[in-house]
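Q: What follows is a protein structure lacking sequence information:
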């Protein structure tokens, strides 16, 4: 007869509370303990690797400001004209600062695959706030009659239902492009395994009661001999100050060191390697969660750049597109307004790398001194700092003006020589 869900939970709990380490290890290998766990966001966050990955993503996302731009004939200019800019950049709502708001959005985005924020408007119809709802109280579905998305917030008499025009909804990777998938749901087995390793480690160290070694005696120690041995060990061999002191054993007594069994060592080591799977799911470099066994000073910088390019950039693009589509009117978009996250801070590099990049930009004439100082958050040097340089030896691509000029000079010299002879 197959054990039901409740029975598996009780069996696992009984083993954890009253069973021995060997019983727990056997249940772990059989999978009894794994089947009894339900992985939700709260459970997953208790796993250190999941917690670290979501924190890295959330704090990195919240560290980048969002800027409103307007397209111009010469490119684009930063703007503060729209009310949505003040909400997203300065004051999302009465209770949250921009960093906390963005961090909360990203945490729910990573946990449930969706972020739902209610739009708050004033009487003039201007956006004055965004309030994010936890995935625990949000249910996304389609109305059977209208076939349009609805967002049910809460449960019971205090619940409310919002339509698409009343929320900002950003979905994660999705099969239908509308409702995002939760990475925690699709990685449940991996997370269960990681949690099992952690619980096994706790059980091993707390309840195994493994001493560092044992004394072997050919006979039986009397009470007085036992007390004298215990006192001698306590006074002369235990403690940091007695480390390395040679031990004197009497009556053919032998010391036998106890080591960890190969099975226990392999399971505990597997807990460490399980972190790689979690990092793979969230696309977070392992060095960002303090797993440094494969990182060096030479490759960490490249891994950090790859994290920005291949992990954070798609996330920012996803949020930009949804914000521009849902919070800007067609009239605003026709006027050239659009939001964009400013990623310069994530790509700055060290002082030497920035100096080399600035030097090339200055030399080739596409940045001025004031442009460089503004990127470094420093004041300009006045009108002279807006001058752009151009190398004197630059010519139009595909042309050979230098050769033509040499030929022209050569012709002039020949003509002059001919004239002088006449």
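A: Received it, and whenever you're ready, just let me know what you need. What you are looking at is a predicted structure, and each value in this text was computed from that prediction instead of being measured.

Q: rest of the way, CA atoms for contacts and neighbours
A: OK.

Q: contacting residues around the most centrally placed residue in the chain?
A: With distances taken as C-alpha atoms, centre = their mean, the residue of the chain nearest its centroid is residue 57 (2.5 Å). For residue 57, the contact set (C-alpha atoms under 8 Å, 6 or more residues apart in numbering) comprises 106, 284, 312.

Q: Could I get the residues you listed in CSV, plus columns for neighbour count?
A: Putting the contacts of residue 57 into CSV (neighbours: other C-alpha atoms under 10 Å) gives the following:
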residue, neighbour count
106, 24
284, 25
312, 20
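
Q: and the comparison structure, right after this:
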């Protein structure tokens, strides 16, 4: 039987132990850790969040409905100066940023004792507790908690805007959460590169001793280890010669194909982060991405596929929510005519409408997004 054979060859033999890969350790399981890793420590996701929030907030929101003069002035003031020291632009930017980081955003209408609307303020997502069922929300403050419940109509003074999440009825997931693993891989690549630079900007090596069966004594081992750490570790010691004695030999270790794949994986994770946020990698300067023919084409895709859907959904949500706080219907409009990036498309539309003789003037205005002209009756 083959397992009963005995090998009589003499000589030293080496025993090599191979171990498989362990399970990956993901550290962005909590919202706090995800925020630290994705917003504060990762340049790709940080830039994506800022680009989306700042670009979307640059689209002005106009009031276009007719209602009571007092309510109209109040809504215009809330949209332009929602609270002391804050503009409507900065408030929208914060809301869009909350949606990218946490998937949720909260706004609260502030009223005086006589029930008049005096302000509009953002509530940080971390200060919100969702009550069981549909009983409302609790806002944590320095003095305890404030409970906000919907009225008999179902309207609430706290507006909850959320991203798409079919698996949740209340709080939603965010693009940053979808990109969480790619963020960790990208951050791990940065840590690897920093560690490589800290170790003289080159891979580690091995000190070989005891070719004839000799071994270092514990004191010799501790002394050698201390000398290596003090005199030959770190970027400031790069290139310093290593003095060897007593049969020691240094064997440097070069970058393996696995190390090179690790660098490529970091670039791929950067593209995955951009994909989760809907930002074309070309706009972020990520190398190796030629999805679009030029920068202008990529920028237009960013506006059409990411920014405008976010703005329109937010405007429709604000329109419905503010309509429950005032008398009459509230109609808001995202002023796309103020967006320079959409200028070529707008000019092409106007040219086509001008050449469409089969359309009336009011029909052309409606297609272009304008209200019909006032009809004048002949005397």
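A: It's in. As the structure is a prediction and not an experimental result, all values here were calculated from the model.

Q: what's the TM-score for these two chains?
A: Remark: TM-score between the superposed chains equals 0.64 [TM-score structural alignment, normalised by the length of the second structure]; 291 aligned residues with a C-alpha RMSD of 4.0 Å.

Q: Hmm, residue 194 and residue 28 of the first structure touching each other?
A: No - counting by C-alpha atoms under 8 Å, residue 28 of the first structure stays clear of residue 194, with 11.7 Å between them.

Q: Between these two, point out the one with more neighbours.
A: More neighbours surround residue 194 than the other of residue 28 of the first structure and residue 194, with 26 against 20 (other C-alpha atoms under 10 Å).

Q: The more buried one -> the second structure?
A: In the second structure, the residue equivalent to residue 194 of the first structure is residue 186, according to TM-score structural alignment.

Q: Now the counterpart of residue 138 of the first structure in the second structure. Nearest residue, chain neighbours left out?
A: Taking TM-score structural alignment for the superposition, residue 138 of the first structure sits opposite residue 128 in the second structure. What sits nearest to residue 128 of the second structure in space, not counting adjacent residues and going by C-alpha to C-alpha, 6 or more residues apart in numbering, is residue 139, at 4.9 Å.

Q: Can you tell me what that neighbour aligns to in the first structure?
A: By TM-score structural alignment, residue 139 of the second structure lines up with residue 152.

Q: before we move on, what about residue 315 of the second structure?
A: Per TM-score structural alignment, residue 315 of the second structure is aligned with residue 320.

Q: how close does that match sit to residue 352 of the first structure?
A: Note on residue 320 of the first structure: its distance to residue 352 of the first structure, by C-alpha to C-alpha, to the nearest Å, is 32 Å.

Q: Following superposition onto the second structure, what is the mean distance for the helix or strand containing the match of residue 315 of the second structure?
A: Assigned by DSSP states H and E, residue 320 of the first structure belongs to helix 313-327. Aligned to the second structure and superposed, helix 313-327 of the first structure gives a mean residue distance of 1.8 Å (mean C-alpha distance after the TM-score superposition for the first structure).

Q: Now do the end-to-end distance for stretch 362-373 of the second structure.
A: Stretch 362-373 of the second structure has an end-to-end distance of 7 Å (C-alpha to C-alpha).

Q: Who has more neighbours out of residue 320 and residue 352 of the first structure?
A: residue 320 (18 against 9).

Q: For that one, list the residues it contacts.
A: Contacts for residue 320 of the first structure (C-alpha under 8 Å, 6+ apart) come out as 339-341.

Q: which of those residues count as buried?
A: Listed as buried from the contacts of residue 320 of the first structure are 339-341; burial here means 16 or more other C-alpha atoms under 10 Å.

Q: Take these and write them to JSON lines, including distance to residue 116 of the first structure and secondary structure.
A: Listed next are those as JSON lines, based on distance: C-alpha to C-alpha, whole Å; DSSP: H, G, I helix; E, B strand; the rest coil:
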{"residue": "339", "distance to residue 116 of the first structure": "19", "secondary structure": "strand"}
{"residue": "340", "distance to residue 116 of the first structure": "20", "secondary structure": "strand"}
{"residue": "341", "distance to residue 116 of the first structure": "19", "secondary structure": "strand"}
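
Q: does the closest residue to residue 198 of the first structure other than its chain neighbours belong to a helix or a strand, and which?
A: Of all residues not flanking residue 198 of the first structure in the chain, residue 271 sits nearest, at 6.9 Å (C-alpha to C-alpha, 6+ apart). Secondary-structure assignment from DSSP H and E places residue 271 of the first structure in helix 262-282.

Q: which element follows that helix toward the C-terminus?
A: Moving toward the C-terminus from helix 262-282 of the first structure, the next helix or strand (DSSP H and E) is helix 300-306.

Q: which part of the second structure lines up with that next one?
A: Under TM-score structural alignment, the match for helix 300-306 of the first structure is residues 295-301.

Q: buried set for the matching stretch?
A: Neighbour-count burial for stretch 295-301 of the second structure flags 298-301 (criterion: 16+ other C-alpha under 10 Å).
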